Every structure is written in structure tokens, then in C-alpha cells.
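Chemist: just coords:
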């Protein structure tokens, strides 16, 4: 009979780890939902800015694909299961799904809003992360906010 794995002892209390993992689960759901939407827009963009937007959206969804893995792995390191189904993501996300075929300008507007939504979700997790002195998660959140704030700025610039 195999012995049970030792309890997690990383200097963060279990209730704080669970609360942080819950916040990260929302960030994961938002990030995955944004990944799906950005990939959809990459496939379906049309118009005079096609090549520019097609390439830009590909860079964005590729970066998001790596990010969702990093977020999920942090949730696991904290001792919680990472959500991984459409049902879980749809319950946790703040990103509205797009089932239609918006024009390029509307795609950009939606992505600006969605990038900023991800920033707000990440920012909401910070208070518990700070209280728990969870520097690895703080670093992850800071990096995610930087990426999404910059991406929102770049997308917004296309609308000005």
C-alpha cells in the first residue's frame, strides 16, 4: 500500500491557498475564454486590416495558450484542482462569449474590453495574495496584468 503524499507546507495556510486558487480559477477561466474568442477572431476577421489583425490575434492567442498553462499549474501547486471544462469556465468567467460574426472594429472593441476584464480579475486576487505573502502568485498576477494592459493599449490604438 502506497503512503499518502505529505501535506502541503509552503508557508501559506490551507484556507488562504484555497482562496487564492479560487481567484486564480477565475483568472484561468477569463484567460481561456479570451483565448477562445481571440482564436475565433483570428479565424474570422475580414476587411482592409485583415493581415495585420490576423497576425496580431495569432500572437495574442499564442501568448494566452502559454498563460493558461502557467495559471493552471500555479493552482495545482497551491493544492487545488484546476478547472478544465467549458462548463466550469463558463460558470467562472467574466468574458462574454461571441457567437456572431462582428466586423473587425467590433472585434477590436470587444478584445479591448476583455483584456481589461482579465486585468481586473487578476487585480481582485491581490489582497489575499498579499496577506498570505504569496510572492510567486503575486509575480504571476503582475506579469499577467502587464501583458493584458499593454495588449489593451495596443488594440485601443487601432480604434483612435
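Modeler: Arrived safely, thanks for sending. All of these numbers come straight from a predicted model, not from anything done at the bench.

Chemist: CA atoms for contacts and neighbours, from now on please.
Modeler: OK.

Chemist: distance from the chain centre to the longest helix anywhere in the chain, please.
Modeler: Selection of the longest helix in the chain by residue count, based on DSSP state H, yields helix 14-44. Taking the mean of its C-alpha atoms, helix 14-44 sits 4 Å from the chain's own mean (CA atoms, centre = their mean, to the nearest Å).

Chemist: that one - contacts with which helices or strands?
Modeler: helix 50-77, helix 86-92, helix 104-131 (3 or more CA pairs under 8 Å, 6 or more residues apart in numbering; DSSP states H and E).

Chemist: against that first model, consider the following:
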């Protein structure tokens, strides 16, 4: 077994790409995408945490929704990382780098009531939605219509998840208050 390590491309560098996007433009798009990638993994872990810890009368519905949501985030992250690579970049991959590059603040390790947890998720989704909109405009403005299209498609899913969470946070419920009051 060889102990020699061969680095094919250093992290943070941009090489030629088969998509013929100029290196300077590709670098800007890659930076934006790596931010989206980092934010996606923070969101993924927070949604997964809430999936594990949800309790209460709506447990099953919310448990299933959160699993769907974190799986969608994971698929989006994979698509983003593959696009970074196609553009000649190196997708962020280590937990330290992802944490450092993320623009969203994760919830701490404590377990909260589901209303607080979902409210924290909705706040994070909102920040990510705003970032995506900026990155769509950036990519389109640099002539990278394919990246802009990919992000638009992902934004639709992100906004739908935020919309569902917003509905969960409404005051209307089928759960009756205790008759022992």
C-alpha cells in the first residue's frame, strides 16, 4: 500500500472547467455555491435533530415531514457539490470548513419544544432563501444560467418546506385542551 498522498487539486482553487465559464466568473459562483453547501449541511443536521426529538400529538406527521425535508436538503447539497466540481472548484467537505463557511447559525445541543424547534428551522430557512435569491442573481449575472436554474429549482423546494413549517406553527389545531382544567 502506497503512503504517498497525491493531491489532485487543492481546496480553495479553481481550475479549468469543461463548461467554458471563465475562471474569474467560475470562482465567484463556486464561492457562492460553497456557502450554499455549508448552509445546507447546517440545516440538514438541525432538521435531523428535530426529527429525532419531536414529541406530542402531531409527532408522526412532523417526524415524517422533517425526514422528507432533511433528505431533500441532502440531495440539494449533493447537487451543489457536484456543480462546484463541474465548474472547476473543490466543494467544501470537512465539518470544520463547512461550519466556518456557513452563514446560518445552528441551534445548540439542547432539545426544545417542537414549536421552538420549528420556529428556529423557519428562521434558518428564511436566511437560506434570501441567500439563494442573491446567488441566483449572481450566477445569472455572470452568464451561468445552468447554476441559476439549478438554484431556482432548489429554491422552490426550500420555499415549500418553509411554507409547511409556517403552517405547523399556526395556532389552529385539532388537539383538544385537557378536560381537567
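Modeler: The structure has been received and is ready for your questions. Only a predicted model underlies this, so the values are computations on that prediction, with no experimental measurement involved.

Chemist: fetch the TM-score of the aligned pair.
Modeler: For these two chains in superposition, a TM-score of 0.91 is obtained (TM-score structural alignment, normalised by the length of structure 1); 156 aligned residues with a CA RMSD of 1.6 Å.

Chemist: any chance of the helices and strands packed on helix 14-44 of structure 1 in JSON lines with mean neighbour count and distance to residue 7 of structure 1 as columns?
Modeler: Conversion of these to JSON lines gives the following (neighbours: other CA atoms under 10 Å; distance: least, CA to CA, whole Å):
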{"stretch": "helix 50-77", "mean neighbour count": "17", "distance to residue 7 of structure 1": "12"}
{"stretch": "helix 86-92", "mean neighbour count": "15", "distance to residue 7 of structure 1": "27"}
{"stretch": "helix 104-131", "mean neighbour count": "19", "distance to residue 7 of structure 1": "20"}
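
Chemist: reformat those as a markdown table; add distance to residue 137 of structure 1.
Modeler: Supplementary listing: the helices and strands packed on helix 14-44 of structure 1 in a markdown table, determined by distance: least, CA to CA, whole Å:
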| stretch | distance to residue 137 of structure 1 |
| --- | --- |
| helix 50-77 | 7 |
| helix 86-92 | 19 |
| helix 104-131 | 7 |
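
Chemist: after superposition, how close is the longest helix of structure 1 to structure 2?
Modeler: After superposition onto structure 2, helix 14-44 of structure 1 sits on average 0.5 Å from its aligned residues (mean CA distance after the TM-score superposition for structure 1).

Chemist: what's the angle between that helix and helix 50-77?
Modeler: 160 degrees (axes from the mean of the first three to the mean of the last three CA atoms, to 10 degrees).

Chemist: Provide the aligned range in structure 2 for helix 14-44 of structure 1.
Modeler: Using TM-score structural alignment, the residues of structure 2 aligned to helix 14-44 of structure 1 are 23-53.

Chemist: picking that back up, of the helices and strands packed on helix 14-44 of structure 1, which is nearest residue 32 of structure 1?
Modeler: helix 50-77 (6.3 Å; CA to CA).

Chemist: mind reading off the mean deviation between the closest one and structure 2?
Modeler: Here helix 50-77 of structure 1, set against structure 2 after superposition, deviates by a mean of 0.7 Å using mean CA distance after the TM-score superposition for structure 1.

Chemist: returning to what we had before: what angle do the longest helix of structure 1 and helix 104-131 make?
Modeler: 170 degrees.

Chemist: quick one: buried residues of helix 14-44 of structure 1?
Modeler: Of the residues in helix 14-44 of structure 1, 14, 16-42 count as buried by neighbour count, 16 or more other CA atoms under 10 Å.

Chemist: dump the residue contacts of the residue nearest the centre of structure 2.
Modeler: With distances taken as CA atoms, centre = their mean, structure 2 has residue 40 as the residue nearest its mean C-alpha position (2.0 Å). With CA atoms under 8 Å, 6 or more residues apart in numbering as the criterion, the residues that contact residue 40 of structure 2 are 73, 74, 76, 77.

Chemist: of the residues you listed, which stay in contact in structure 1?
Modeler: Here is what carries over to structure 1 from the contacts of residue 40 of structure 2, by both residues aligned by TM-score structural alignment, their matches' CA atoms under 8 Å: 73, 76, 77.

Chemist: any idea how far residue 136 of structure 2 is from the last one?
Modeler: Separation of residue 77 of structure 2 from residue 136 of structure 2 (CA to CA, to the nearest Å) stands at 16 Å.

Chemist: need the contacts of residue 40 of structure 2 in TSV (columns: distance to residue 94 of structure 2).
Modeler: Converted to TSV, the contacts of residue 40 of structure 2 look like this (distance: CA to CA, whole Å):
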residue	distance to residue 94 of structure 2
73	17
74	15
76	17
77	14
